[in-house]
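In: just to be clear, the model below is a prediction. Sequence and coordinates:
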Amino acid sequence: MLYTGVLTKMQTEFLEPIQYYLVFENDFIHVNQLLNKTIDIKLIGHQCLSCGLNKSIYRQGFCKTCFFDKPFAGDWIMRPELSTAHLGKEDRDLDYETKVQLQPHIVYLANSSNVKVGVTRKSQVPTRWIDQGAHEAVEIVEVPNRYLAGITEVALKDYVADKTNWRTMLKNDIKDEDLLEWKQKLKAYIPEEALPYFIEDNTETHIKFPVEHYPEKLKSLNLSKTPHYSGKLIGIKGQYLIFEDDTVFNVRSNEGSVVELSI
């Protein structure tokens, strides 16, 4: 089978194990069904996820112009503490920023390579944890806007990591952690504005990924450097495809790539 389309992050379904789907304009691929099959990946071009033009991808699937102009690539996306819609202050497009920033957000702890703190919209739980390759996660606070979530994350990352070590995550070199215990320890450092939103009574969410076995020596596939690759798929974790020869391919970091997939 031959599939052609623009890569975007894999869609997921929270089952045991997680179910993964690649969505192209004219094709829908259930990636779990490709486990133990050889996949041939060929880069044939690029397409900006915003303007749709065949332009080099700068970051996050966008060309350089769209990355610096469009509201969905503003600095507050990666740094939620910079959100200003709650003040009625525009960054790039106040209507868009109001819609996204002024909705319930979760500050959470996740264990993907180590215990880390993160922020996501409530509507993206547990998708965000799945995309990060977390085996377990728990909500700390649920706040009404992105700014409050951002300042909470900034305060807590002085005491716990805020990034995932992707190599450790993919090797599955992870120890179980009591995230509820961590949550209680960190409560003392939550900013006063966010403390009323602390979630007292909840449980850990556990996530199982479809991986036959984990790689030992990782080789990251970069399509701009290796535009043609073929390998046997043995696992899917986070937004990574894991191949038998220890090659790993981050679908999300290759968004905007136009590819041919041959199965």
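Out: Thanks, I have the structure now. Residues are numbered from 1 along each chain as shown.

In: switch to C-alpha atoms for all contacts and neighbour counts from now on
Out: Will do.

In: how close does W166 sit to T226?
Out: 20 Å (CA to CA, to the nearest Å).

In: equivalent analysis for C63, please.
Out: For C63 relative to T226 (CA to CA), the value is 20 Å.

In: pick out whichever of W166 and T226 has more residues nearby.
Out: Legend: neighbour count by other CA atoms under 10 Å for W166 and T226, higher for W166 (15 against 11).

In: right, and V6 touches N254 too?
Out: No: contact between V6 and N254 fails when scored by CA atoms under 8 Å: they sit 9.4 Å apart.

In: which SSE is L223 in?
Out: Counting by DSSP states H and E, no helix or strand carries L223.

In: what number of residues lie near it?
Out: L223 has 17 nearby residues by other CA under 10 Å.

In: kindly report the same for K99.
Out: The burial count assigned to K99 is 10, neighbours taken as other CA under 10 Å.

In: let's bring in a second model and compare:
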Amino acid sequence: MIYKGVLTKMQTEFLEPIQYYLVFENDFIHMNQLLNKEIGLKLVGHQCLSCGLDRPIFRQGFCRSCFFEQPVAGDWIMRPELSKAHLGQEDRDLEYEKRVQLQPHIVYLANSSNVKVGVTRKSQVPTRWIDQGAHEAIEIVEVPNRYLAGITEVALKDHVSDKTNWRNMLKNDVKDEDLIAWRDKLKSYIPDEVLSYYIEHNSETNIEFPVEHYPIKPKSLNLSKVDSYTGLLKGIKGQYLIFEDDTVFNVRANEGLVVELSV
């Protein structure tokens, strides 16, 4: 069977283990059901997630012009401390920026390859942690806008990482950490204007991924270079498909590619 569509990040369902769905315009595929089956991926084109045109993808699923023009790709997405909607100041589209920035945000600790600090909208918990391949996570603060979350992350990343080592995450080269102890240790570094939003009493969230075989030496599949690939699917973690020959494919990093998926 062959499915064809534009890649966007896999949708997830928070169960044990996580359930993954690849959603195309006219189909959706329950990826967990493809474990231990041979699947093929073939690049057949590009489709910008904003303008919909067949243009080379620049970043985040957008063509070059949309990446530098659309509000959904503003610098404050990756650097929340640059958010200005709470001041009424526009970056690219103030109404859009108000909708996204002026809502509850969470600063959290997640353990995927190491303990890291991150920011997400409250509505994206636990999806954000799943997408990062974290096997445990905990909220630190809940604030009313993205700016306050951003300045908290900036303050904390002097004392804890803000990056994930994707290879270690995929190899499952991780250890359990006491995230409650980490949270309490970092409390003294939270900016004064955010301290009242500190979450005092909560517990870790644990996440189980559908992986039967972890790669020993993960090698990333780049469809733009090889056009097609066929392999036996052995696991899914974060937004990665893991194959028996240690090939891994980051679905989210390839958003905007039009592919044929054969089973």
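Out: Thanks, I have it. What you see is a predicted model, and the numbers here were worked out from it, not measured in a lab.

In: what ranges do the helices span in the stretch 151-263 of the first structure?
Out: 166-171, 179-186 (DSSP state H, counting those that start in this stretch).

In: now do the last one: which elements does it pack against?
Out: Right, the one you point to is helix 179-186 of the first structure. Judged by 3 or more CA pairs under 8 Å, 6 or more residues apart in numbering; DSSP states H and E, the packing partners of helix 179-186 of the first structure are strand 105-111, strand 136-143.

In: what of the shortest one?
Out: Using 3+ CA pairs under 8 Å, 6+ apart as the contact criterion, helix 166-171 of the first structure has no neighbours among helices and strands.

In: which residues sit against that helix?
Out: Helix 166-171 of the first structure is contacted from outside by S112, S113, G133, A134, I174, Y214, P215, E216, L218, K237, using CA atoms under 8 Å, 6 or more residues apart in numbering.

In: now which of those would you call buried?
Out: S112, S113, G133, A134, I174, Y214, P215, L218, K237 (16 or more other CA atoms under 10 Å).

In: I figured the fifth one hits V115, correct?
Out: No: the criterion here is CA under 8 Å, and I174 of the first structure misses it with V115 at 9.7 Å.

In: D69 of the first structure: what's it in contact with?
Out: Contacts of D69 of the first structure by CA under 8 Å, 6+ apart are R92.

In: distance of it from N250 of the first structure?
Out: Counting by CA to CA, the gap from D69 of the first structure to N250 of the first structure is 25 Å.

In: over to S83 of the first structure?
Out: Distance from S83 of the first structure to N250 of the first structure, by CA to CA: 28 Å.

In: and these two? Which one has more around it.
Out: S83 (26 against 18).

In: after the strand or helix carrying L22 of the first structure, which helix or strand is next?
Out: L22 of the first structure is part of strand 19-23 when elements are defined by DSSP H and E. Of the helices and strands lying after strand 19-23 of the first structure in sequence (DSSP H and E), the nearest is strand 28-30.

In: residue range for the helix or strand just after that following strand in the second structure?
Out: For strand 28-30 of the first structure, the following helix or strand on the C-terminal side (DSSP H and E) is strand 38-46. Alignment of strand 38-46 of the first structure against the second structure: residues 38-46, by TM-score structural alignment.

In: and the gap between R146 of the first structure and Q60 of the first structure?
Out: In terms of CA to CA, R146 of the first structure sits 20 Å off from Q60 of the first structure.

In: likewise Q124 of the first structure?
Out: 18 Å.

In: which one's more surrounded, the two?
Out: Q60 (16 against 13).

In: what's the spacing between that one and K171 of the first structure?
Out: For Q60 of the first structure, the distance to K171 of the first structure - CA to CA - is 25 Å.

In: and for P71 of the first structure?
Out: 36 Å.

In: give me the more crowded residue out of these two.
Out: P71 (19 against 16).

In: pretty sure that one sits against Y96.
Out: Yes: proximity of P71 of the first structure to Y96 meets the contact threshold set by CA under 8 Å, at 6.9 Å.

In: quick one: Q60 of the second structure and V251 touch, right?
Out: No: using CA under 8 Å as the test, Q60 of the second structure is too far from V251 to be in contact (11.1 Å).

In: mind listing what the nearest residue to N172 of the second structure once chain neighbours are set aside touches?
Out: Of all residues beyond its chain neighbours, the one nearest N172 of the second structure is Y214 (6.7 Å), with distances taken as CA to CA, 6 or more residues apart in numbering. Residues near Y214 of the second structure by CA under 8 Å, 6+ apart: L170, K171, N172, K234, G235, I242, D246.

In: E193 of the second structure too?
Out: Neighbours of E193 of the second structure in contact, by CA under 8 Å, 6+ apart: none.

In: cool, and G40 of the second structure?
Out: Residues near G40 of the second structure by CA under 8 Å, 6+ apart: S228, Y229, T230, G231, E260, L261, S262, V263.

In: cutoff 7 Å now
Out: Counting by CA atoms under 7 Å, 6 or more residues apart in numbering, G40 of the second structure touches Y229, T230, G231, L261, S262, V263.

In: got those residues as a markdown table, with neighbour count and distance to Q101 of the second structure columns?
Out: Converted to a markdown table, those look like this (neighbours: other CA atoms under 10 Å; distance: CA to CA, whole Å):
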| residue | neighbour count | distance to Q101 of the second structure |
| --- | --- | --- |
| Y229 | 15 | 39 |
| T230 | 15 | 41 |
| G231 | 18 | 41 |
| L261 | 19 | 36 |
| S262 | 14 | 39 |
| V263 | 12 | 41 |
